[in-house]
Structures are given as C-alpha cells and as structure tokens.
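[1] Next come a sequence and a model predicted from it.
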Amino acid sequence: MLLCLTVDHRNADLALLERIERRTDTVTTALSDPELARGAVVLATCNRFEAYLDAPGLAPEQALDGLARATGLSRTELSAACSVHRGEAAAEHLFAVSSGLESASVGEAEIAGQVRRAIDAARASGRASTELERLFQQAMVVSKRVKHRTGLQTRGRSLVQLALALVDSRVGDWQACRVLLIGTGAYAGASLAALRAHGAKHIGVYSPSGRADAFADSHGIRPVARDALDAELRDTDLVVACSTVHEPLLTRERFDDTVTEGSPPFCSRFGRLPAPERSRTRPRLLIDMGLPRNIAPDVAGVAGVELLDLETIALHAPIPELGAELEARDIVRTAAAEFTALRAERDAIPALRELRSFVNGILEDELSRIRDRATGGATEPDHTAETEAALRHLAGRLLHRPTVRLRELAREGRAGEGAGAVSTLLGEPSTRGGS
C-alpha cells in the first residue's frame, strides 16, 4: 500500500509548516522505521511537507500517530492540517505535485527538481523501496508530459518570480538596485536567475554555512563575508533570503529604524500593491523564501522595512490558465490510473511464471525428442528447424489468452483468483509433465 501524508499551504499556516520543517531529520528517521514501512521518501519544500510510504498493512491512523510523535504535534493539531492519500490517490497527488499543479503558483517549474532530489536523497540513505522508485520515476515522466503537452510550466511563475513581480514597482531601477542573496542552494540559483531576468546587476551573496565564495565564483557575483553581513544590510535595497537555517538569521536587532518611514506593508490581498503614501529615500525590501523563516516576522515592524514572506506571496498567486490546468489534471489522472493498473498486474507475475514454466517445460521436452531424431538421421535438419519454429509459435499462441486474462484479473483486484485457477488446473509440481 502506498500512503502519502501531506501538510501544505492550503491546510496549514507557515508557523505549523516551520515546526514540522525544523524536525525533518527526526520525522524522516521515524517514518523510515522498517517496522512501520518498507520505504519512505520525504519531500520538504517552501510551502509543503510530504511523506510517501511504501507500507503494506499500515493504517493511515498509525502513520499519523508516528508523524505526530516525530513532529511533537498533537494528533488533533496534525489531523486538522494533514491530508492522507492512499493507493492510486497517492500516485495522482505526487504526479500533480511534480507537475506544479499543487503549488501556490500553479505551474512552477522548480518543484520537479525538488521531487527528484527527494527520491535521490532517499535512495542514497537506503530508504527508497522498489515501489517508491517506480512511483517517483513515473512522477518525473508525468511532469515532463504535462510540460510538453500543456505548456503550463512555461506559463506558470515560480514563487520567487512572483515575489519579484510584487516588489517591481518598489524597486524601480533594477540596474541600480543593490541586492543581497542569502543562501547557496538550488533555490538560490533559481532566485539569482530571476533577479538577473529583471535586470539586477549589483548582487552579493551571503551563506550561513560558509559557501558564499564558491557560489559567488561559479555565478559571477560578489561574496559577502560572515563578519560583513550587518554592514551589507545597511547598504542593501533588496534582500532575497532562501537559506536552510532552522532559526531566523535576520532578526530585528540587525535593522535600525532611521532610514525611512511611511512605507506601506504588503497587505493588499488582491490586485496591484498600493503605492507608497509619500516619497522615501531608500526603502529596504525583504523577501523571505525560507521555510523555516530566514527573517523574523517582527522585522516588518521596523520603519522603512517591507517584509514579503511565503504566506503573503501565496495570497497574490495568480489565477492559473484554466484550460492548461484542466488538460494537465486529465494527464495526471490518466497516468495515475495506468500506474495503479500496472502495479496490480505485477500481482499476476507468480501465476504467469507458473503457467509459462509448465508450457515451456512440455515444449522443451518435445523439442528435445525432435532434435534427438534429427541427430539419429530420422528427420531432415530443415524439417527439424521448421517443426521447432512451429511448436514455439503454437506455445506462444496457447499462452497468449491466459496471459491476457491473468493480467485483466489482476487489474480488477482478482489476482488471487487467477493464481488459484492456475494452481488448480496444473496441479502440484510433482504431478506435472508431458506424456
């Protein structure tokens, strides 16, 4: 049985997602317990936390209890925020996630890479079962199919692209804007590409883990030393934070309130954000893409500082292009149904092997007799070859219909009936054989 436990931006606020994210390692270890599941893959992104389990016989309630214990959340609190998907529904959900259909910004392209890295991490640590490997590999195939057939991921914008669009009117001249990028992971690379697409030229990078020099050298930007962060913040117009820290890196103490005043917050739920009420010398714009947060929420209270976090970005996510999304969801549903059917067909493999072994055993006995006769000169070599080809063709024809029927029964959830029929007809191995 495939199980998926998901907590995302639709059902949980950012604070709850942060609490779970901080315990990702603990959760992953707990859900990977062999007594609980044969395999586990954890997908943690900026607006979702998901666990995919290969766990035959595991009840969803048991999985939720395990997740609650690992996260330190009450069962009631977790149940209110967590959705559970089983079997085909779990496959359909993952296919939709990897295609960007469940993102705050529908069609975002980065999620496919995050899904791929999740199965890579599980494989590297020995947590990826064969069933989960098949599931995630198919998710990658479906994501590419959606991208090429619908163009949804081309139309959709990533969260960082959406965030930059929201601050576009505040920045004004992107070429003159001083930008500080915090973080050096995969999302930092996407953020840097989005900043350059807007025309940003003056970009520095700071890394809490000390990787700023390597990232800056490979991307052609300026590194910011650990002891230079506060000075950099005083001269920066825009901060884009996307580091994997467990506690806020930028706290209120790092900011002063002497630069500007009167800057309106990002509070409009619909439409374009309001223009400043009065001119400002230089606002400091902060975009927090981190989960857990990179920037403490109370920084928004500093005069002249505007903070845009994941919750606010999600509120401004555009309505998707409905035609493309509907087509994409149809692709996802069809793929999930086919994946489930193929999984069911694998239940017929033991019966198919038994049937083919029986027929092929008789075939080889007959072919051996024919070859012996040819060796003794009783038949011509050409006739022997023709007879062998005819018998193999006949065996294939005889096996075809039973093979198709066994697979059909498996797709209908009746693989046991097919296996029982084969065993009943063929009898015990000791009673088999040709005459």
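    Noted; the coordinates are in hand. Numbering: from 1, shown residues only.
[2] use CA for all of it now, contacts and neighbours both
    Noted.
[3] What ranges does the stretch 201-350 of the chain have for its strands?
    In the stretch 201-350 of the chain, the segments counted as strands under DSSP state E, counting those that start in this stretch are 202-206, 222-223, 238-241, 284-288, 305-308.
[4] for those, which one sits closest to A410?
    Among the strands of the stretch 201-350 of the chain, the nearest to A410 by Cα to Cα is strand 284-288 (49.4 Å).
[5] Which elements pack onto that closest one?
    Where contact means 3 or more Cα pairs under 8 Å, 6 or more residues apart in numbering; DSSP states H and E, strand 284-288 is packed against strand 238-241, strand 305-308.
[6] Could you export those strands to CSV, including columns for distance to P297?
    Shown next, in CSV, are the helices and strands packed on strand 284-288 (distance: least, Cα to Cα, whole Å):
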stretch, distance to P297
strand 238-241, 13
strand 305-308, 8
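[7] for those strands, which one ends up most surrounded?
    Of the helices and strands packed on strand 284-288, the one with the most neighbours on average (mean count of other Cα atoms under 10 Å) is strand 238-241, at a mean of 25.
[8] Which neighbouring elements make contact with that strand?
    If you count contacts as 3+ Cα pairs under 8 Å, 6+ apart, strand 238-241 packs onto strand 178-182, strand 284-288.
[9] Of the helices and strands packed on strand 284-288, which is nearest G199?
    Across the helices and strands packed on strand 284-288, G199 has its closest neighbour in strand 238-241 (13.3 Å, Cα to Cα).
[10] ok, residues contacting the closest one?
    Applying Cα atoms under 8 Å, 6 or more residues apart in numbering, the external contacts of strand 238-241 come out as 177-183, 191, 284-290, 294-295.
[11] Equivalent analysis for stretch 36-45, please.
    Identification of contacts with stretch 36-45 by Cα under 8 Å, 6+ apart yields 21, 24, 28, 31-32, 49-56, 58, 63, 114-115, 118-119, 122, 127-129, 132, 291.
[12] this is the other structure I want to compare:
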Amino acid sequence: MEPTLYMFCAPHHPLEQVGEHVVSEGLPEKLKEWQRKTGARELVYLCTCQRVLWMLWEGDVQGLSLAPEVMKLTGDAAWLHLLSLASGLESANVGDREIPGQIRTALDTALDAGTAGEEALSALEDILREAHRLRSRIGLDHGQASVATVALKHVERFLDTSGHVLLVGVGPMTQYLAARLPERGYRVTVTNRSLSRAHEMADPLGLPVVPLDLIQRDPGTYDCLVTATASPEPIFTRAAWQHCERENRLLILDLALPPDSEPSLEQLPWVQRLNLGNCLEETEQAKRHRKEAARQADPFLNDGVERLRGRARKRAAKRRRAMAHERLSIAWEALNAEAAEGPLAELLPDQALALQAILRRGRTLAFRALAQSEPRATGEESPEDEDDQ
C-alpha cells in the first residue's frame, strides 16, 4: 500500500488558491471528515508555508471536492516528492530545516485523530530517515535559508538597529526571529491571540508582550510588524487602521498563509507591505543553489525512492501474509470443530487419533505452503513450522 498525493503548491498554483485550503482550527475533526468522505484507509494532511498536501492510502479523492487543477502524484513520483520535500529540496529556500518538523507534526495530528495508522507512521518515519541521510550526503545542513531568514534580511534592509519590531504569532518563523533580532540590537515585542502562549515564547527571551486587540486597532509606533499566524481571516484591516496617524513608515512582513493583513493596507501612505509571495520572489539565488543541489541529489534520491518503495512492498506483503494466515487459521479451526462436534465425533478411538494426526499434518502443510507462496525476509519463520518438528 503506497500513498497517493494531492497538492496545491506555489508556484504551480496561485498563493491565494493554496490559502483557500489551509486548515488550522478544528483540524482533527476535518481529518475524520475527509477520511469518511474519501474512504481512505489512512490519511495525513500537511500544510507548509507554500503548499497544502493530502496523503491518502487508498480511497477516492472525489470526496475532497478539490479543484481539477490539483496536482496528483503516485508511485515513484509520490515517493520522490515526499523525500525531496522532507530534504528541503522542494522549499523556496533549499534546505529549509522546518519541513521535517512540520511533517512530524502532521503525522502526530493524524495519529491522534485516528486517520493515520501503522502504514502512514512507517512510511513517513522512513522518509524522514532517508531525508536526514540525503541532507548529510549533499551538505544541505550547512548555511541554508528559510522564509524566516529572508524575513530577517528584509528587517535588516528596512530598519537600522534602533528599530522596534512587533512579532505576531508564536509559530516557528516568529520563534526564529524572536531569537535572532535581539542579537542584532533590535527591540522586539511579541503579541498573539492567546497571551499565555505569547508569554511562553517571550518570557524566556526577556521580551515584552502586548495584547493583540490593541494592535488590531492601532499599530502604534512600531517600525516593523512581522505576522505569521494561523488565522483563517485577515486580522489587520484597512478599516481599523485608516484613521491612524503616523509620521514614520510601517513595514509589514506578512508571512502567513492565508495572509494576516489585507492587501488594501498598502493604500495607506505610511504602510509598506510585503507578503509571502514577495519573499518567494526574492529567492532566485536560492533557486540556482536548489538546482545544483537537486542535480547532486539525483542519484541519492533515486536510491532513496527505491528503498522507500521496497519497504512499502515488504509491509504490504507482510500484511497479506498476516491476513491469509488469519483466514487459514479460521478455516482450520472450523474443520477441527467439525471433527470434534459433528458426525466425525462418533468415530472409534483409533479412528479419531488417526483423523487428528491427519488434521495436524494437513494444517502444517497448508501453513507451510502459505509461507512459501511469497518471499520472506531472511530469518522470518512461519508460526506453524514448529508443528512439524
């Protein structure tokens, strides 16, 4: 059993279309609904800064009611994409280190919701191991960028070190900036819809926290606002800010998908707004590096895909043997019950002993034939072999 992937991903699809399928709130219930509608044996949903991805093990994707332009990957192409993704080769900035953690979180969420099981767990853990091996072999763990580092460069380009930066949200990107910006001398404040979570991120770093609703009404005197929340709707609007008066300009770095800030905010004369798309456009150098890394990675990717598919085939063969073993066990138990309780129960003692010997020998031969019908890993023994010893 191998996964089939269905995906919306920039730049193949507009960021707006990707954003339409981002689910953060109520995801466990949504996973269960998707599994019910598709009939998938197992289902995992992954959302990164530029993609949404459904992994289905069996099932009918029609239940998801996705647009016709959704990308579909199967077989080698699916394994190759997952391995490239986990390795950072599919990221806007090659070598993105956040992806493995996002895959692990997606898997854990699906496991907790009951939509992922043994196959998804085995497959994705295999992929993460192969990705770690690949990153080490081609040097992706050294000096690579993420969207957060691109945002950091924008802050440094726009502000001198006396600037005051407000971080909105407590995700991986804002956590990265919360640690890096003070090192460069910037004043940093944190806000979030949940103040307790804002304090969890800010307090260990000695950073102040402000209520989000204050910023939604007025951005105050902050020089830069970096926002990356999971809100399904914009949390900063032109209607709320249009009466604000400011002398200094405000840089908004909106790294959220869907966006946290309305595009119409750019019409305010004191706002300079950059979104995730702008960050992705500024990665041409990383794209060239990505092409070179991908070229170097090709033989390792191919080897990794072959190992991943081989393990998936072994797991499938093991499941088939287990199911056949169970069916054969049920059949023999029924036959033994017939011998013990049916008309054969009236046999003479010598005849009953002979019948029992025949049944034991037949059971052993049947399970041995089952075990020999498919290749087994070296050292794997049939549980019935001992009956003939």
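    Good, I have the coordinates. This is a predicted model, so every value here is computed, not measured.
[13] Would you mind checking the contacts of stretch 36-45 of the first structure for buried ones?
    Among those, those buried by neighbour count (16 or more other Cα atoms under 10 Å) are 21, 24, 28, 31-32, 49-55, 58, 63, 114-115, 118-119, 122, 127-129, 132, 291.
[14] about what we covered before: and the buried ones among the contacts of strand 238-241 of the first structure, selectable in ChimeraX?
    Applying 16+ other Cα under 10 Å to the contacts of strand 238-241 of the first structure, the buried members can be selected in ChimeraX as follows:
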select :177,178,179,180,181,182,183,191,284,285,286,287,288,289,290,294,295
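[15] Between the helices and strands packed on strand 284-288 of the first structure, which one is closest to I362 of the first structure.
    The closest of those to I362 of the first structure is strand 238-241. By Cα to Cα, the value is 69.5 Å.
[16] Can you give me the stretch of the second structure that the closest one aligns onto?
    Under TM-score structural alignment, strand 238-241 of the first structure corresponds to residues 224-227 of the second structure.
[17] Check the mean deviation of that stretch from the first structure.
    With mean Cα distance after the TM-score superposition for the first structure, stretch 224-227 of the second structure departs from the first structure by a mean of 0.5 Å once superposed.
[18] from the middle of its chain, how far away would that stretch be?
    Distance of stretch 224-227 of the second structure from the chain centroid (Cα atoms, centre = their mean, to the nearest Å) equals 26 Å.
[19] Stretch 215-229 of the first structure now?
    Relative to its chain's centre, stretch 215-229 of the first structure lies at 30 Å (Cα atoms, centre = their mean).
[20] can you put the strands of the stretch 201-350 of the first structure in TSV and add distance to A317 of the first structure?
    Shown next, in TSV, are those (distance: least, Cα to Cα, whole Å):
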stretch	distance to A317 of the first structure
strand 202-206	26
strand 222-223	31
strand 238-241	18
strand 284-288	15
strand 305-308	13
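[21] Can you list the buried residues in stretch 211-227 of the first structure?
    Within stretch 211-227 of the first structure, the residues that count as buried by 16+ other Cα under 10 Å are 211-213, 215-216, 221-225.
[22] ok, now stretch 9-21 of the second structure?
    Within stretch 9-21 of the second structure, the residues scored as buried using 16+ other Cα under 10 Å are 9-10, 13, 15, 17-19, 21.
[23] Equivalent analysis for stretch 125-132 of the second structure, please.
    Judged by neighbour count (16+ other Cα under 10 Å), stretch 125-132 of the second structure contains these buried residues: 126-128, 130-132.
[24] And the residues you listed, which is closest to P68 of the second structure?
    Among those, and counting by Cα to Cα, the member closest to P68 of the second structure is I127, at 28.0 Å.
[25] Test my guess that that closest one contacts S84.
    No. Judged on Cα atoms under 8 Å, I127 of the second structure makes no contact with S84 at a distance of 9.3 Å.
[26] Where does the most centrally placed residue in the first structure sit: helix, strand or coil?
    With distances taken as Cα atoms, centre = their mean, V115 lies nearest the centre of the first structure, 2.8 Å away. Recorded secondary structure, V115 of the first structure: helix (DSSP: H, G, I helix; E, B strand; the rest coil).
[27] quick one: what's aligned to it in the second structure?
    In the second structure, V115 of the first structure lines up with I103, judged by TM-score structural alignment.
[28] Would you mind finding the longest helix in the first structure?
    Using DSSP state H, we find that the single longest helix of the first structure is helix 381-411.
[29] what about the equivalent of A165 of the first structure over in the second structure, neighbour count?
    Structural alignment (TM-score structural alignment) places A165 of the first structure against K153 in the second structure. By other Cα atoms under 10 Å, the residues close to K153 of the second structure number 11.
[30] what's the answer for T283 of the second structure, then?
    When counting by other Cα under 10 Å, one arrives at 19 neighbours for T283 of the second structure.
[31] again with P232 of the second structure
    18.
[32] Please name the nearest non-neighbouring residue to it.
    P258 (6.4 Å; Cα to Cα, 6 or more residues apart in numbering).
[33] If anything else comes up later, I'll come back, but that's it for now.
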